[in-house]
Structure formats: C-alpha cells, structure tokens
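A.B. asks: coordinates only, sequence not included:
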C-alpha cells in the first residue's frame, strides 16, 4: 500500500498531479502487478494536507512511532510551545446532555425567524447555563472572559455582554414553548413518572433599598375572566419578577425579593420553574402553577405539597379536572379534622424500614379526605430527647425567679417567650410566678415521631402516600442546589424580564445537573471535580496550531460510560499557519 501520484498534461501544456492511496495486486492470468486504487485524494495542489498529516499520525501511533509534528520538533531539539490550555470536561458533558435532551433543538427552533441569529442565541444560552454549572458562576461581563479564555464551549469561541442580554431577552420570549418541549423530551428519554408532581416555593432577595414599581400590564391576569365564575374568593397570582417586600424564606425581610416556585418529579427532575412578585403567597401562586401544567395535558397528576398549601380553597382547586393532592397537615394547627385524625385509635403497620402508618377517615362527605398518620420510632426518640433538653434549660432559666420582683419576673417571662421552644412549655401562674407547663409537655409527647398527611386520592395505598410525601425532599434539595451549587443569588439584573430569564437559566442548569446525577448515582460536585481534569491544549507546531485534549482518566471514562456519551475527539482543531 502506498501513496500514488499520477500526472496529466493539459492542452495548454500545464501538468496536473493527482494523489491516490493504491495497493498493488498481481493479475492471476498475466502474473503482472497492477495498481488498485483504494481512495482518491484528488488534485495534489488542492489536497487537504492537514487530513493527510492526521492520517500519518494515526498510523504512526498504531505502530508506536512519533507523530510527524513531534518528529519535526524533535529534530529541531525543541518541544512545541503550548499557547493555550482550558478546561473542557464539564462543558463537554453538559453540551452532550444539552443536545440529547433536545434543549438545543427546542431553543433553536423556538427563536428561529426574525432578525436574530438562532444558532448564536442557542450557543450563548448554553454558555450561560454551563457557567452556572462550573462551580464559580459569574456575571455576564465576567462570563464573556470565561468563555474566551478559560473554558471550551463547543461552537462558541467568544461572546459579548450584549450577546448575553439579547439572548436572554429572546429566550424569555419563547420560554413557555421551550419549557413544554424540553419537559416532554426529557420525560420520554428518561421514562419519567409524572403521576406525582412535587411542588415547593422559596424566595430570593436583592441588595437594594427600594422595591420595583409593578408594571400596570402585569396587574391583570389574562385568565381572570375565565376564573371569575369559579366562586373562589382566593386571590390569583400572575407570573412576574417584581421585587418587593414579603415573607422572606432566606430570613432577610429587610430586602426586596421575588418568589420562585418549582415542580419536580419523584426522581428529582425539575419540571418547570415559575417567578412571582415578592409578596405572592404560597396559596395564591399555586393556582397559576396548576393551570400552567394543566395546559400541558399531563393526564392524571397528584400534587405533593408541604403544610404551607393546606387551605381548603387550594385543596378543592387541585381536585378539579380529576386531579389530586397529598399534603402535610400541621400537627399543632387549628384544624379540627387533623385533631380528630390524631385522636382516632388504630393499629400502625410497617411499610418501609422503620416507618409505620395508619389510615383514618374523619367524615363521610362527598369531598372527604383520607388522613395518614405516620410514625417513626427513631424520630420519636429524638423528639423526646430534644424536648427533655429544652425543658431542662427552661427549668434552669426560671430557677430562683420566685424571689425576683414582679417587674423583673415579667421581663424574664417576656424574654423567654421570644424563644419558640421555651414558649411552648412556659406558663405563668395567676400570681405571676413562672412554671414549666407539665400538661403542655405531656400533650407535646403525643406528637413524638409523627407527621400527618391529608390526601384526596383513593387509588394510592397508605404506604405509597407516606413514601411519596417523603420524596418531597427532592424539591427541597433542588432549592439547596439552586442557592448554593448553582448560585441563584446574587443576581446582577434589575429588569423584571432579565430576572425571569436568569431564574430560567438556573432551572436548565439544575435540569442538566439532575440528569447527570440520576444516571451516575453521584453528585455533580464530584462529577465536575473529575471532569475538570480534562483539558484542551493548543500547541504551535511548524504546520500550524494543534488543539488536542488530554488523555481520559479512568474516572472520566466511567462517567461517559454511565451517561452513554461518546468520547471527545482527540484532536478538535487544526489551524494551518498562514
């Protein structure tokens, strides 16, 4: 086998050479050797020399020889200088998942048309999502340098700050369609179970002294006329990103905020994220969330929510169109139904590990609910130990208070009642003396290790309901990862549409993170730590710049295998010297 060059003379007298990969074979009849063409490279003056060099290098590696560029540099006594090196492992894996889950196609097709470059918008959106996954999320301005100098983003060598803002604005315009297409693509690919949808909300704040003035156009809900006939007096929330004061779940009531809602599947895959004004309550925003997912026609969905959503109006609203719910119920709340459920006698049965449940029916009405009393013996022991410690500290705090003047005793009582743990077990006698409320201690012991669930679903067993509610932890874990791993805050935006777009970018980052964790049974932090060891190194050879990845480690190969992703090509770019 050899490289064959043939020449042909043109009419004008010029000579043209052609290259081909040939192999000599002996003719069985004449016995003379004849050349058999295996591959035509075309005209010699137009041949892709870089492709030939790669072919030579690949053959040399198989034979254990040095590459052509290495031999040339070795002959000069110098190693090829490295002109650039940047991380590529985490961004490569994220981009492969981005393509497989159909996010790239969904964004590209949704933003196509008009005067925007759909491919650029999609790549810039991915770059901002990849930065959220990098472990060091940056502002848009700093992110431009991150793309240009520190990381390899497939298909994007550089971007400007204006590119980021234009991409965010265009992305938000089509976010509804993107969310729907991405969800069904992910659900089909991962075979997700969407019979249970877990919903929770949180808030995030801004370091600013003033709140936003709401846009008059956002004060009206386009579905208001449709809902006006519902006969429900509860307020409706409109999705918007208006920063205002509200009940802060980050314990920063001094700063304006927005409220964010998130729905996840039982596997922890985030279905969708919503952004609401900072003073929107959990009870009102739930209406918009249910209606939005109803438009996706998911079929029968059972909502799993914590105790903050347990109003009667919410429960009945969730039951519309055949829906259902599983809700936590406050043990020490004012609900007479909950008190009746806890007072009913019955025998517990073990359903999983040390979790015991018993089912209680409180009424026989048409809209009756099932109550599931759950009990964990280990948690009961912890609750008893915590209560004993609180009572002991309370006794020590009030010891000798009988000798204090009445005014000082009242001041001590006021200070102790500011602490919820002490306030539960502190009582004041008619004469103003401070005592431990032993009756309250006995009542509290009745709740040790218990939590109460309320459901409208008749098809799920008590054990399935208890296990399903425990999976609400996935939504809470999503908030923790959004705020710490992906760094939802601080947010460097002030316009409402940019705030909404920022939250949606964080949602896509969480989606990629959860898919990777689900497939590898490992945390994204560990995966990123291993993948960041994979670098793209650019060397300056005599033939031009050669961009080559580092060798894969066993850990990186395991990650790619678990995710069923291809191995990154060894050589990603060859730029001939001009």
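C.D. replies: It's in. For clarity, every value in this text was computed on a predicted model and none was experimentally measured.

A.B. asks: make it CA atoms for all contacts and neighbour counts henceforth
C.D. replies: Noted.

A.B. asks: now residue 423: closest residue in space, sequence neighbours ignored.
C.D. replies: residue 417 (4.5 Å; CA to CA, 6 or more residues apart in numbering).

A.B. asks: how near is the one you found to residue 426?
C.D. replies: Residue 417 sits 8 Å away from residue 426, going by CA to CA, to the nearest Å.

A.B. asks: higher neighbour count, those two?
C.D. replies: residue 426 (21 against 15; other CA atoms under 10 Å).

A.B. asks: give me the neighbour count for the nearest residue to that one once chain neighbours are set aside.
C.D. replies: Closest residue to residue 426 apart from its sequence neighbours, by CA to CA, 6+ apart: residue 436 at 5.0 Å. Residue 436 has 19 neighbouring residues, counting by other CA under 10 Å.

A.B. asks: then residue 419?
C.D. replies: Residue 419: 10 surrounding residues under other CA under 10 Å.

A.B. asks: do you know how far it is from residue 460?
C.D. replies: 40 Å.

A.B. asks: need the next SSE after the host helix or strand of residue 498, C-terminal direction.
C.D. replies: Take DSSP states H and E as the rule and residue 498 turns out to sit in helix 496-520. Later in the chain than helix 496-520, the nearest helix or strand by DSSP H and E is helix 524-531.

A.B. asks: alongside the first one, take a look at this:
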C-alpha cells in the first residue's frame, strides 16, 4: 500500500488517513503507532488518542522528571545504575476518559553510554559558547549563549539543566499492561524503518523526482517500494545486505557469442559464497 500527499500538506493531515487506510486494507481494529518524538507533534498525538489507537512514542524531557528527582533524593551521592528504568504512571483525567482516552505510562531509561555522549556534546558546545562570549570567535547558533540586549553570556542555568538530563530518554505508551522491556524494545526497533527509509530515498532513488501528475508520482513510488520489498526478500534469504549482494553479483556476466550458426556462451565461474546465496533465493 502506497500513499502520497501534496507537498504542502502538514503531517497532522496525513498520518491518520494512512493509518486508517492500512487498518481497512488489513481488517485491523487497532494498531500500535511507534514513532520518534521528532516525528510526532502534540496535534498528532492528540489525534492518535482521539482515534482510540495504541501508541509507543519517544518523549521529549523538558524538565527533570519527578521520579528521577525522588530517586536522587533517596540515593544522594549515587550514580544512576546503567539501564535503570523509572516508571511514571500518567492517569487520564475524567474529561479525557469521557473522550475514550486511556491511562498512559512514561518510562525514563538511563544509559551511561548515552550520558557520556551527551555530556561530551555539552562540553563542546559550552567551550564554543565561552569563546564566543570572550570575543575569540564569531557568535554562531549555540543554545548555551544568552543574549541580553548587546550583552553575551554563557547560560549556566541551561547548562546545568542539560547536564541533569544527560543519559535519560523517555518513552510514553497507552497500551494496556505495558512492560518497560516491551515498550523500549519496540521503540528501538525503529532503526529498521529508518534503514528502509534511507534505502528507499537514496539507493532506490525515491527522491528527488520530477513528476507533476498524480499518476506518475504514484507509479514512481510503487516501483520504489516494490524494489524495496525485493531487496528485503533478498536480505532475508541470504543474510547479506543488499549493498553487498549487488556489489558482489554485478561483477559476473554471461556473454553470448555468435560464431557462424552456433551460439557460444561464456561466463565467469561464480564464487562459492555467491552461488550459495543465489541458491537461497531460488
């Protein structure tokens, strides 16, 4: 199923129509929408909830969550264990329940490696901000630079807040009886979708395209997604990436030579690994 919309149509007007078409095509009563926080606006989340659909969404963390503050108060001087998950129930209000909305749960997971990467990025940005404030480099876009009129300074409050949040990632769901392992695991499987998106956009040349008629656009996208399906089939059968398969197989050709009334076929012998891969497909 391929859906295409005009380029000036906002995501809030495209997500639900696609979901409803998918549910109708496969006779589904409910689906679970899994998406990154950067892809889901508040309007989209409200629309998903109003449609009474299940979801697992990445959650932006503007402030240090209460459950994390409480843990730090009770474990003063201790580091949060790597992989620790904080659970924050988020019951629906009576007004929300009247609209059919469900209770939600927010999981906050702390990862030491994520914290190290984030803190390293904060250190680099703060160092650049300090140089800009000192007049050593030009002021560029930097969230840690505070401008008050013509006065520049390093926003230490924002720096402290960013350091407090380092290593935490939030996940919100409204599915019934969730577990953090299932919710976080489902979210982290998004890399498979992202991989397909990158492949369809670049390797399969889904864009840029220069079609203007709706029929041409639909035909182009149908071919792209058919090629994506074939690529996924080859990867599943062979265990190879499609890039490795194409680069390995494209070196081998079969050549037919006409000599008088005879046709001679010349071909390079296939290596064992490629022959085995082809056998898996056929």
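C.D. replies: Sure, I can see it. Please read all numbers here as calculations on a predicted model, not as lab measurements.

A.B. asks: picking up where we left off before, list the contacts of the residue nearest to residue 426 of the first structure.
C.D. replies: 391, 394, 395, 425, 426, 427 (CA atoms under 8 Å, 6 or more residues apart in numbering).

A.B. asks: what do you get for residue 69 of the second structure?
C.D. replies: By CA under 8 Å, 6+ apart, residue 69 of the second structure has no neighbours at all.

A.B. asks: ok but it is inside a strand, no?
C.D. replies: No - judged by DSSP: H, G, I helix; E, B strand; the rest coil, residue 69 of the second structure forms no part of a strand; its state is helix.

A.B. asks: follow-up on the earlier one: okay, and which of the contacts of residue 436 of the first structure map to strands?
C.D. replies: 426, 427 (DSSP state E).

A.B. asks: quick one: the contacts of residue 436 of the first structure as a markdown table, columns for distance to residue 181 of the first structure too.
C.D. replies: Shown next, in a markdown table, are these (distance: CA to CA, whole Å):
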| residue | distance to residue 181 of the first structure |
| --- | --- |
| 391 | 55 |
| 394 | 57 |
| 395 | 60 |
| 425 | 53 |
| 426 | 56 |
| 427 | 58 |
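
A.B. asks: from the contacts of residue 436 of the first structure, list the buried ones, please.
C.D. replies: Buried members of the contacts of residue 436 of the first structure, counted by 16 or more other CA atoms under 10 Å: 391, 394, 395, 425, 426, 427.

A.B. asks: residue nearest the middle of the first structure, spatially speaking?
C.D. replies: residue 510 (1.3 Å; CA atoms, centre = their mean).

A.B. asks: counterpart of it over in the second structure?
C.D. replies: Residue 510 of the first structure maps onto residue 228 in the second structure, with residues paired by TM-score structural alignment.

A.B. asks: with adjacent residues omitted, what lies nearest to its match?
C.D. replies: residue 200 (6.6 Å).

A.B. asks: just give me the neighbour total for that neighbour.
C.D. replies: When neighbours are defined as other CA under 10 Å, residue 200 of the second structure has 18 of them.

A.B. asks: returning to what we had before: what's the distance between the residue nearest to the centre of the first structure and residue 262 of the first structure?
C.D. replies: Residue 510 of the first structure is 11 Å from residue 262 of the first structure, by CA to CA.

A.B. asks: who touches both of these two?
C.D. replies: residue 270.

A.B. asks: what is the corresponding segment of the second structure for the helix or strand harbouring residue 226 of the first structure?
C.D. replies: Using DSSP H and E, residue 226 of the first structure sits in helix 224-227. Following TM-score structural alignment, helix 224-227 of the first structure has no partner segment in the second structure.

A.B. asks: quick check: angle from the helix or strand following that helix to helix 496-520?
C.D. replies: As assigned by DSSP H and E, the chain's next helix or strand after helix 224-227 of the first structure is strand 257-264. If you take axes from the mean of the first three to the mean of the last three CA atoms, to 10 degrees, strand 257-264 of the first structure sits at 30 degrees to helix 496-520.

A.B. asks: matching residues in the second structure for strand 257-264 of the first structure?
C.D. replies: Going by TM-score structural alignment, strand 257-264 of the first structure sits over no part of the second structure.

A.B. asks: what helices or strands is that strand leaning on?
C.D. replies: For strand 257-264 of the first structure, the contact count by 3 or more CA pairs under 8 Å, 6 or more residues apart in numbering; DSSP states H and E identifies strand 196-205, strand 270-277, helix 473-480 as packing neighbours.

A.B. asks: buried residues, the second one. List them.
C.D. replies: For strand 270-277 of the first structure, burial by neighbour count (16+ other CA under 10 Å) applies to 270, 271, 272, 273, 274, 275, 276, 277.

A.B. asks: how far off centre is that strand?
C.D. replies: 12 Å (CA atoms, centre = their mean, to the nearest Å).

A.B. asks: how about stretch 435-455 of the first structure?
C.D. replies: Worked out by CA atoms, centre = their mean, stretch 435-455 of the first structure lies 37 Å from the chain centre.

A.B. asks: and what of stretch 196-209 of the first structure?
C.D. replies: Counting by CA atoms, centre = their mean, stretch 196-209 of the first structure comes out at 14 Å from the chain centroid.

A.B. asks: please apply the same query to stretch 59-73 of the first structure.
C.D. replies: On CA atoms, centre = their mean, the centre of stretch 59-73 of the first structure falls 44 Å from that of its chain.

A.B. asks: stretch 39-52 of the second structure now?
C.D. replies: Worked out by CA atoms, centre = their mean, stretch 39-52 of the second structure lies 17 Å from the chain centre.

A.B. asks: tell me the counterpart of residue 215 of the second structure in the first structure.
C.D. replies: Under TM-score structural alignment, residue 215 of the second structure pairs with residue 497 in the first structure.

A.B. asks: wait, that match sits on residue 169?
C.D. replies: Yes - here residue 497 of the first structure lies in contact with residue 169, judged by CA atoms under 8 Å, at a distance of 7.0 Å.

A.B. asks: now list whatever residues contact both of these two.
C.D. replies: In contact with both residue 497 of the first structure and residue 169: no residue, using CA under 8 Å, 6+ apart.

A.B. asks: just to revisit the earlier point, contact partners for the aligned partner of the residue nearest to residue 228 of the second structure in the first structure?
C.D. replies: Under the alignment (TM-score structural alignment), residue 200 of the second structure maps onto residue 482 of the first structure. Counting by CA under 8 Å, 6+ apart, residue 482 of the first structure makes contact with 488, 506, 510.

A.B. asks: what would these look like in a markdown table with distance to residue 24 of the first structure?
C.D. replies: Shown next, in a markdown table, are those (distance: CA to CA, whole Å):
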| residue | distance to residue 24 of the first structure |
| --- | --- |
| 488 | 66 |
| 506 | 61 |
| 510 | 59 |
